[in-house]
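Asks: Give me the fold of what follows.
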Amino acid sequence: MTAPHTPPRDPHEAPPAVLAEKREGILVITLNRPEAKNAATEEMALLMADILDDFAADDALAVAVLTGAGGTFCSGMDLKDFVKGRRPAVEGRGFLALTERPAPKPIIAAVEGYAVAGGFETMLACDLVVAAENAKFGLPEVKRGLVAAAGGLVALPNRAPRAIAMEMALTGDMFDAQYVRAAGLVNRVVPAGSALEAALELAAGIAANGPLAVRVTKRVIVEQAGWPADEAYARQQEIVGPVFESADAKEGATAFAEKRAPRWTGR
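Replies: The predicted structure follows:
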């Protein structure tokens, strides 16, 4: 019996506005409207929701890299969609289905060109950021009579000094990669054109680690901000305790003793 196959895509059919590709434990998500500098639409938000759900459920995937096609990360909300009454958000999940609900696994933003408005806020929702040295960042909403309500006013003050958040949000100006890195918003600045490559290298280092440990580590870092100080270690123990009893923990210790690469099972 021959295996069923998917018919080839009609070459005249427009490609999806968000692409997803699996690469050895890494999911590469590409915002794919280069003709509009990857301005986000309602369609893109719904596609992102499905992709992120699949990412969370797939045990073979450890980390995702989010990037944009055509040399731009994301220029924010598509204003043509906005005036038609459509929003690039999913209820309870936020802009591009990401800004209000963190993914359970790490996501790395690979930024070339512009990450502005909702694009900048989407970057803030990622856990790590690799940026090209000529990338530009900003929250220009006030220049359009809008407000940065997808994370610019909530997430940014928790990620950067108050003065930085105020300047970015109130002026609406553009800032370079060196500025946002100095503010603690970017992990690595790399030559133009190499952000995705550098992000994939970073992702590979994460994907090589124990998957249970990686997920739990992210969970604690995300959740601890809301814990009372006198309960922090007890709450942490509730989450991390099972990891120390896992098969992966035993495998990690055994592999170290035997001087070999661990063989993770995720259990």
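Asks: rest of the way, CA atoms for contacts and neighbours
Replies: Fine.
Asks: all strands for the stretch 151-267 of the chain, in order.
Replies: 174-176, 188-190 (DSSP state E, counting those that start in this stretch).
Asks: what's the first one packed up against?
Replies: Right, strand 174-176. strand 136-138 (3 or more Cα pairs under 8 Å, 6 or more residues apart in numbering; DSSP states H and E).
Asks: Same list (the strands of the stretch 151-267 of the chain) but as CSV, adding distance to Ala62.
Replies: Putting the strands of the stretch 151-267 of the chain into CSV (distance: least, Cα to Cα, whole Å) gives the following:
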stretch, distance to Ala62
strand 174-176, 30
strand 188-190, 20
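Asks: if you compare those, which one is most tucked away?
Replies: strand 188-190 (a mean of 20; mean count of other Cα atoms under 10 Å).
Asks: other SSEs contacting it?
Replies: Packing contacts for strand 188-190, counted by 3+ Cα pairs under 8 Å, 6+ apart, involve strand 128-132, helix 177-182.
Asks: Now tell me what touches it from outside.
Replies: Contact with strand 188-190 is made by 129-133, 177-178, 181, 198, as judged by Cα atoms under 8 Å, 6 or more residues apart in numbering.
Asks: Neighbour-wise, give me the winner out of these.
Replies: The member of the contacts of strand 188-190 surrounded by the most neighbours (other Cα atoms under 10 Å) is Ala131, with 32 neighbours in all.
Asks: My read is that that one contacts Ala115, right?
Replies: No. In this structure, Ala131 is not within contact of Ala115 by Cα atoms under 8 Å, at 9.7 Å.
Asks: so how many other residues sit close to Glu21?
Replies: 12.
Asks: ok, it - contacts?
Replies: 27-29.
Asks: And those residues, which is closest to Val18?
Replies: Ile29 (7.0 Å; Cα to Cα).
Asks: Give me the neighbour count for that closest one.
Replies: Ile29 has 22 neighbouring residues, counting by other Cα under 10 Å.
Asks: Report the secondary structure state of it.
Replies: Classification of Ile29 by DSSP: H, G, I helix; E, B strand; the rest coil places it in strand.
Asks: For it, list the residues it contacts.
Replies: Residues near Ile29 by Cα under 8 Å, 6+ apart: 18-21, 64-67.
Asks: nearest to Val216, of the helices and strands packed on strand 188-190?
Replies: strand 128-132 (16.2 Å).
Asks: one more to line up against the first:
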Amino acid sequence: MSDSEEVQTRVEDGVLIVTINRPEAKNAMNQAAAQGIAAAMDRLESESELRVAILTGAGGTFCSGMDLKGFLRGERPTVEGRGFGGITQWSPKKPLIAAVDGYALAGGMELAMACDLIVANRGAKFGIPEAKRGLAAGAGGLIRLPRQIPSRIAMELALTGDFIDAERAYALGFINDLTDGPAIEGAKALARRIADNGPLAVIASKGVIRDSGTWSDEEMWDKQQGYIANVFSSADAREGALAFAEKRKPNWTGA
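Replies: Okay, here's the model as predicted:
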């Protein structure tokens, strides 16, 4: 996959780093950037050596939301079947971490909440201010946010459009980790901890946690089995046990 002007990628130790590259527009999401993120996720899925991805923004801002100039031209920053920014209605099997500096607002906050984990600089700001512009947070803000923080706080943020800082977001459990420096450094450290683990186990664990919220008590054990059965019968499971017994680092093959 070749990078576009709007989205740049690089690989570090099995981690795919995806950067929204529109700093002059505070990384506002346009159609080209959405397509670039979707293409990066396809690469994450298709290349076995890639274990985790990080989504971040250039120039000290994560994403300021939808490009309103593009919106006025009739452009929608979505990808068919995947939603806003290429990820709000679809998730890769492998983990995706948001590294947030500056502002994650409107669609930018919705991009962050679509990721599996969030690392943010202490100075970061979050919000879904769509109501201030006569719009609604339709890319997941109204659906996902009450599942990720207390529902009354989610209601307050949606109805007032007010921002919250990273410290409060962390206290609410919305953020996994805070950094004093660039969020990407904390995100890379978290990604390395994930990439050290068995890839099949990571994919299965993400899948169960992501999907099990809709499972009933009667069906949850059978449904979980569909995700984890191949993990326990894999060569990696044997390698993990053997490496533990031999007191060495496992050599994962993803099989």
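Asks: Including distance to Cys74 of the first structure, could the contacts of strand 188-190 of the first structure go into CSV?
Replies: As requested, these are exported to CSV (distance: Cα to Cα, whole Å):
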residue, distance to Cys74 of the first structure
Val129, 14
Val130, 14
Ala131, 13
Ala132, 14
Glu133, 16
Ala177, 15
Gln178, 19
Arg181, 18
Ala198, 18
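Asks: Which members of these are the farthest-apart pair?
Replies: It's Gln178 and Ala198 that sit farthest apart of those, by Cα to Cα, at 16.7 Å.
Asks: Now do the helices in the stretch 151-255 of the second structure.
Replies: 151-160, 166-171, 183-195, 199-211, 220-232, 235-246 (DSSP state H, counting those that start in this stretch).
Asks: Columns distance to Lys26 of the second structure on top of these, output as CSV?
Replies: Below are these laid out as CSV (distance: least, Cα to Cα, whole Å):
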stretch, distance to Lys26 of the second structure
helix 151-160, 21
helix 166-171, 18
helix 183-195, 16
helix 199-211, 30
helix 220-232, 39
helix 235-246, 43
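Asks: wait, which of the ones you listed is closest to Gly140 of the second structure?
Replies: Here helix 151-160 is closest among the helices of the stretch 151-255 of the second structure (Cα to Cα), at 11.4 Å.
Asks: which residues in the first structure does the closest one align to?
Replies: Aligning helix 151-160 of the second structure against the first structure (TM-score structural alignment) gives residues 162-171.
Asks: mean per-residue distance, the matching stretch to the second structure?
Replies: Stretch 162-171 of the first structure, aligned to the second structure and superposed, deviates on average by 0.6 Å (mean Cα distance after the TM-score superposition for the first structure).
Asks: In that stretch, which residues are buried?
Replies: Within stretch 162-171 of the first structure, the residues that count as buried by 16 or more other Cα atoms under 10 Å are 164-166, 168-170.
Asks: Any chance you could list what contacts stretch 163-173 of the second structure?
Replies: 120-129, 148-150, 157, 175-178.
Asks: do that again at 6 Å, thanks
Replies: The contact list for stretch 163-173 of the second structure, computed with Cα atoms under 6 Å, 6 or more residues apart in numbering, reads 122, 124-127, 149.
Asks: Make TSV from those residues and add distance to Asp236 of the second structure to it.
Replies: Shown next, in TSV, are the contacts of stretch 163-173 of the second structure (distance: Cα to Cα, whole Å):
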residue	distance to Asp236 of the second structure
Arg122	38
Ala124	39
Lys125	41
Phe126	39
Gly127	41
Ile149	35
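Asks: Show me which of those are buried.
Replies: Buried among those (16+ other Cα under 10 Å): 122, 124-127.
Asks: of all those residues, which comes closest to Ile209 of the second structure?
Replies: Phe126 (24.1 Å).
Asks: ok, now which ones touch that closest one?
Replies: Applying Cα under 6 Å, 6+ apart to Phe126 of the second structure gives the contacts 104-105, 163-164.
Asks: Out of those, which is nearest to Ala136 of the second structure?
Replies: Distances from Ala136 of the second structure to the contacts of Phe126 of the second structure, taken by Cα to Cα, are shortest for Leu105, at 12.6 Å.
Asks: Could you report the distance from the aligned residue in the first structure for that closest one to Phe137 of the first structure?
Replies: Under the alignment (TM-score structural alignment), Leu105 of the second structure maps onto Val116 of the first structure. Distance, Val116 of the first structure to Phe137 of the first structure, by Cα to Cα, to the nearest Å: 5 Å.
Asks: picking that back up, please name whichever of the helices and strands packed on strand 188-190 of the first structure is nearest to Ala148 of the first structure.
Replies: Between Ala148 of the first structure and these, the shortest gap by Cα to Cα is with helix 177-182, which sits at 17.0 Å.
Asks: circling back to that earlier point, from Asp50 of the first structure, how far off is the residue nearest to the match of Leu105 of the second structure when sequence neighbours are not counted?
Replies: Nearest residue to Val116 of the first structure, sequence neighbours excluded (Cα to Cα, 6 or more residues apart in numbering): Gly138, at 4.7 Å. According to Cα to Cα, Gly138 of the first structure and Asp50 of the first structure sit 28 Å apart.
Asks: Tell me which helix or strand comes right after the helix ranked longest in the first structure.
Replies: The longest helix of the first structure (DSSP state H) is helix 42-57. Counting by DSSP states H and E, the next helix or strand C-terminal to helix 42-57 of the first structure is strand 63-68.
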